[in-house]
Structure formats: C-alpha cells, structure tokens
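[1] attaching a predicted model along with its sequence, questions to come.
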Amino acid sequence: MPPALLPKFLQLVETKDDDHKLALVVDMRSRSFFSEIQAVLDELENQDDLDFKILFLDAADKELVARYKETRRSHPLAADGRILDGIKLERELLAPLKNMSQNVVDTTELTPRELRKTIAEQFSDQEQAQSFRIEVMSFGFKYGIPIDADLVFDVRFLPNPYYLPELRNQTGEDQAVYDYVMNHEESESFYQHLLALIEPILPSYKKEGKSVLTIAVGCTGGQHRSVAFAKRIAEDLAKNWPVNESHRDKDRRKETVNRS
C-alpha cells in the first residue's frame, strides 16, 4: 500500500464496528512511495484517537548475507546482484524509520521461535501470546497427504466398512460405521496407544511456541475409518485443549458418484 493512502484507509477502518487487526505492506522498491512514509507516520502520530508503535527488526550484515544465500534469493534492491550492496541501500532507506521506532530488535542471534515470542510479547495480549489449538482432520491417502499436517497416522490396516454394502455409503460420522470401526479389538488397542503417544507431547508443542498443531488420520478414501478415528481423537483431546475437527475427503466419493 502506498503510504499516502494509509490515513484514508485507517479512517475507513474506524467506521466499522469490528475490532480489526491489520498488517500492511509497503514495498521499498517503489521508492517514490516509500519516501513518503516518514511524513505519513508523523501525521498519524498527531491523531489523538490513534495509537501505534513501530517495531524495527534488524540484523548484522554478515547474518543477512547468509540468510539470502541460504534461501538462494537475490536482494530486491541489489541491481547488480551483490547482496551486500542491496543491504547497504536498504539501511539508508530505512534509517528514518528505524529512528522513529519504539523498539529495535536485533535478530542476528534469534531463532525463529525466539523471534516469534518477541513479536508476540510486543503486540499480543497475554492470552493470545500463549494461545495453542489443535486441528484434527481425516483424509484419504488416495487423494494425498495434507501438506499442513504435523502428525500423520495411518489406519488402513483396520477392518474396512467399505466392503459391507449397508455401510458403504455412510461415513465415520454415522454411528453404525463408528461402532463397526471402534468395536474391533485391534482398533481399540491402536487407539489407546495413539492417545498415549499424543497427549504427553502436546504441552511440549505449546511450550515450543507452536500456535496450531495439525493431526491428520488417513485411510484409503477418507470416508470411514479415518473419520471415526479423527472424531474420537478430537472428542478426547477437547477435554483439555481447544480442538477443531474436520474431514477433508469424507464426501468426496459421494460427490464423484453424483457427477458421473
């Protein structure tokens, strides 16, 4: 967003009743726009009904060069491709903004976890900074493993309700299918071992600073066994944690049949 539009944009936001949390991006490559930012921030600072603060993230040149090399990206301001020249120009452009900042954080020695914690402490209330929730989802391996899954469990070895005509068109959310899946001895044994594995490690994920842990349970088509397991896991974990339950492929077979 061009800095000159920021005051008008904030006025528009203030007309809404919602409690907005905004993140705006100003591209320094548009130098004619970016040069206006200091004047715009001075204008906003004089508004009595607006409170803002600037957190400036910095790092040593050597570390910045290493980060660019690690990601194999060129610096956007390095016309001749030399990363260090781009960093030098960037520092010149950002110097006024750095001088206006209420807090400058040197990220040279910070891990991603430590940086995330630092930013959360600056801009989040205590409850938000410590928030942690669990996403439990079912899926079908034939449609691919969810790319955002942190923990993946395979229940394809369990008896499959698909081969029972009376259960084929139902899902793991239906009681008959749920009971069929869970009433087998191997299902109950595996579930208890699974729960015993998951529950003790949740506090460590929260302590590490992870905000969302995605647990994915898969069967062949994502309609029966994985749905039943994900449903039960979500119900048990919800006794102590914020949990959201979803079933990615539960109705996919039905939709495919309807289209054919």
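    Nice, thanks for sending it over.

[2] only C-alpha atoms for contact and neighbour calcs from this point on.
    Fine.

[3] tell me the spatial nearest neighbour of Pro159, not counting adjacent residues.
    Val181 (6.9 Å; C-alpha to C-alpha, 6 or more residues apart in numbering).

[4] count of residues packed around the one you found?
    Look at Val181: counted by other C-alpha atoms under 10 Å, it has 24 neighbours.

[5] output the contacting helices and strands for the strand or helix carrying it.
    Using DSSP states H and E, Val181 sits in helix 175-182. Helices and strands touching helix 175-182, as assessed by 3 or more C-alpha pairs under 8 Å, 6 or more residues apart in numbering; DSSP states H and E, comprise helix 225-237.

[6] which residues touch Arg116?
    Gly209 (C-alpha atoms under 8 Å, 6 or more residues apart in numbering).

[7] thinking again about what came up before, residue contacts, the residue nearest to Pro159?
    Leu158, Pro159, Asn160, Pro161, Ser187, His224, Arg225, Ala228.

[8] hmm, back to that, next secondary structure after the helix holding Val181?
    As assigned by DSSP H and E, the chain's next helix or strand after helix 175-182 is helix 185-208.

[9] list the buried ones in that next one?
    Ser187, Tyr191, Leu202, Lys206 (16 or more other C-alpha atoms under 10 Å).

[10] put this beside the first:
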Amino acid sequence: MEFVIVTGMSGAGKTLALRSFEDLGYFCIDNLPPALIPKFADLCAQSEGNITKVAIVVDIRGGQFFKDLNFILQNNSFQFKILFLEAKDDVLIRRFKETRRTHPLALDDRIVDGIAKEREMLEGLRDKANIVIDTSDFTGHQLIAKIKELFKGADTKDLLITIISFGFKYGIPLDSDMVFDVRFLPNPFYDENLKNYTGNDKNVQDYIMAAKQTSVFLRKLEDMIDFLIPYYKEEGKSQLIISIGCTGGKHRSVTVANKLKEKLQKDGKLAKTFHRDIDKGK
C-alpha cells in the first residue's frame, strides 16, 4: 500500500495537493489527527486490496493533536512517504491576505508571527520529508500537475476524453469543455430508408461520411484536439468533455462522435462516447 502524508506550511497548497491525489485515485482524508493514523492504516490494510493508495493531510490545524505526529511516525508498522509543501514568507502572507483567511497560529497576532511559529514547529518534520516542494512560484494548475507527475504510477490512466453526442433541441450538456455543431452535415432524417436508424448503424455512417465536408471537418477537429490535449493536461485536467451536437442527437452527432473516438483510440488516447439523446424522439 502506498501511504502519503501531506504536510507543510499553511497556505502552501495542501488542499490543492489533496485534490491532485484524489484525481490519481488515492483515498484521501484532510486534517486527520496523528493518533488515528496507525488505526487508519490498519483499516486500509484489512480492506482486501480495495484501498491501495492513501493520502492524508496532517498539519498544525490539529492543534494539540499535531504534537503527536513525530512520535507516531517513529513508532509505526507501516511504510509511508512525507510530502512537505512550503513557500516564501511574502508569498504566504499575500495568499492569506487575498483569501482573507486567518493563519491558524496567528488568531490574535500578525500573519507574519504565525508563519514564524509554524516554521519553527515544522522544522524537524521538514527534515524527515521524502519530497519537499516550494510552491512560491507555482500557479494552482502547476502544483496539481507537479503532484501528478511525482506520484502517478505506471497504471495511472491518462487524460480521459469523453465525447458526448447530443441534440440541440434538448439542450447543450452542462459539463461540456468544448461544443461543436454538426448540423451543417447531410441529415439522414430526411431519407425514409435511414431516418429510423442511428449513427451507430453502418448505413447511416456511410451516408454521412460520403459527404466531403464530413471528412474535412473531422480532420480539422482531430488536428485541433491533438493540439489542445497537451495544454489541457498541463493545466492539470484529468477529464476532457467534448460535446458534438446535431438537431436531434440521433444521426450526425452520433456518427461524428463515434469516428472521433475511433481516431483518438487509434492514437493511444483514452476515449469513450456517450450518446445522450440517441433514444429520444422515438
């Protein structure tokens, strides 16, 4: 079992880090009292393989309980890694001011005093850390990407691309990252021999793909997606949702979604389709 303890300075990005671990399939807990760590580790070990990756945040928000952490880590029966996040004082001060949050150790003092106290408390823990990341110059997206780079295993899935076919008459999918309109393509609905079939059927696909503009559109769409995917991944996205719409979501959008998925899978990308409206209007 991989067990990661995330700790470090308040304001250094532990919440974002935990979000990254969630995207990587880790079982995550925020602000777990150190005394509960061994019991929690035992529970995970007894899960019969259902929990194999764990990330927990332990920091000075635990107050009196946090003082137990060093003792717990020195007297444990499980393997763990410590990820320590820190940042420069001026950066931490700016982040607290921007979010209007109060530093946990500066309830009645200045933020700078709380930061100084926290650095002193964490000094020994920082020395024990397996990985230390200074987030002073990181954007949120860059930190997420860094965590994923450091901790994703060989079996971790790549960016998941979901291609949704839909009908504009039923509304655009709300979770779309990109939306494309294919109502300019020839419509099989007006062919009595095709209208009762769908874009999952070869006769409909052949009809739509026979139009020159279909292949040109698909080629340009594929080129654009190939260009964009690395930048989406760089921004820390774990899923990309591409919605392709026609009038009823039964023929043209389904065909294009299927063809796009085939191309992306052929290129080694993780892609799937969801035909939202294919059974509507029957």
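    Great, that's in hand. All figures in this text were calculated on a predicted structure; none of them were measured in a lab.

[11] which stretches of the stretch 51-200 of the second structure form helices?
    Ranges of helices in the stretch 51-200 of the second structure, per DSSP state H, counting those that start in this stretch, are 69-74, 89-99, 111-128, 140-151.

[12] save those helices as JSON lines, and put in distance to Gly268 of the second structure too.
    Formatted as JSON lines, the helices of the stretch 51-200 of the second structure follow (distance: least, C-alpha to C-alpha, whole Å):
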{"stretch": "helix 69-74", "distance to Gly268 of the second structure": "42"}
{"stretch": "helix 89-99", "distance to Gly268 of the second structure": "40"}
{"stretch": "helix 111-128", "distance to Gly268 of the second structure": "40"}
{"stretch": "helix 140-151", "distance to Gly268 of the second structure": "19"}
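
[13] out of those helices, flag the one nearest Gly8 of the second structure.
    helix 111-128 (7.1 Å; C-alpha to C-alpha).

[14] quick check: chain neighbours aside, which residue is closest to the most centrally placed residue in the second structure?
    Nearest to the geometric centre of the second structure sits Ser238, at 3.7 Å (C-alpha atoms, centre = their mean). Computed as C-alpha to C-alpha, 6+ apart, the closest residue to Ser238 of the second structure that is not its neighbour in sequence is Leu159, at 5.0 Å.

[15] before we move on, back to that, dump the buried residues of helix 185-208 of the first structure to TSV, plus distance to Ser74 of the first structure.
    Below are the buried residues of helix 185-208 of the first structure laid out as TSV (distance: C-alpha to C-alpha, whole Å):
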residue	distance to Ser74 of the first structure
Ser187	52
Tyr191	49
Leu202	38
Lys206	35
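
[16] now, among these, which is nearest to Glu63 of the first structure?
    Lys206 (28.4 Å).

[17] skipping adjacent residues, who's closest to that closest one in space?
    Phe132 (6.1 Å).

[18] next up, the contacts around the one you found.
    Applying C-alpha under 8 Å, 6+ apart, the residues near Phe132 of the first structure are Lys206, Lys210, Ser211, Val212, Leu213, Pro242.

[19] columns distance to Ala4 of the first structure on top of those residues, output as TSV?
    Converted to TSV, the contacts of Phe132 of the first structure look like this (distance: C-alpha to C-alpha, whole Å):
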residue	distance to Ala4 of the first structure
Lys206	40
Lys210	36
Ser211	34
Val212	36
Leu213	39
Pro242	41
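
[20] what two of those residues are the furthest from one another?
    Every pair of the contacts of Phe132 of the first structure checked by C-alpha to C-alpha; the farthest is Lys210 and Pro242, at 13.5 Å.

[21] contact partners of stretch 52-71 of the first structure?
    Residues from elsewhere that reach stretch 52-71 of the first structure, judged by C-alpha under 8 Å, 6+ apart: 45, 74-75, 83-84, 87, 97-98, 100-108.

[22] rerun at 6 Å
    Contacting residues not belonging to stretch 52-71 of the first structure are listed as Ser101, Gln102, Asn103, Val104, Val105, Asp106, Thr107, Thr108 [C-alpha atoms under 6 Å, 6 or more residues apart in numbering].

[23] tally of neighbours for Gly236 of the second structure?
    Residues near Gly236 of the second structure, counting by other C-alpha under 10 Å: 22.

[24] just Leu151 of the first structure next, same as before
    Residue crowding around Leu151 of the first structure was assessed by other C-alpha under 10 Å; the count is 12.

[25] which SS state does the nearest residue to it once chain neighbours are set aside fall under?
    Spatially, and ignoring its direct neighbours in sequence, Leu151 of the first structure is nearest to Ile215 (4.8 Å; C-alpha to C-alpha, 6+ apart). What DSSP: H, G, I helix; E, B strand; the rest coil gives for Ile215 of the first structure is strand.

[26] was I right to think Ile215 of the first structure contacts Phe139?
    No: in this structure, Ile215 of the first structure is not within contact of Phe139 by C-alpha atoms under 6 Å, at 10.6 Å.
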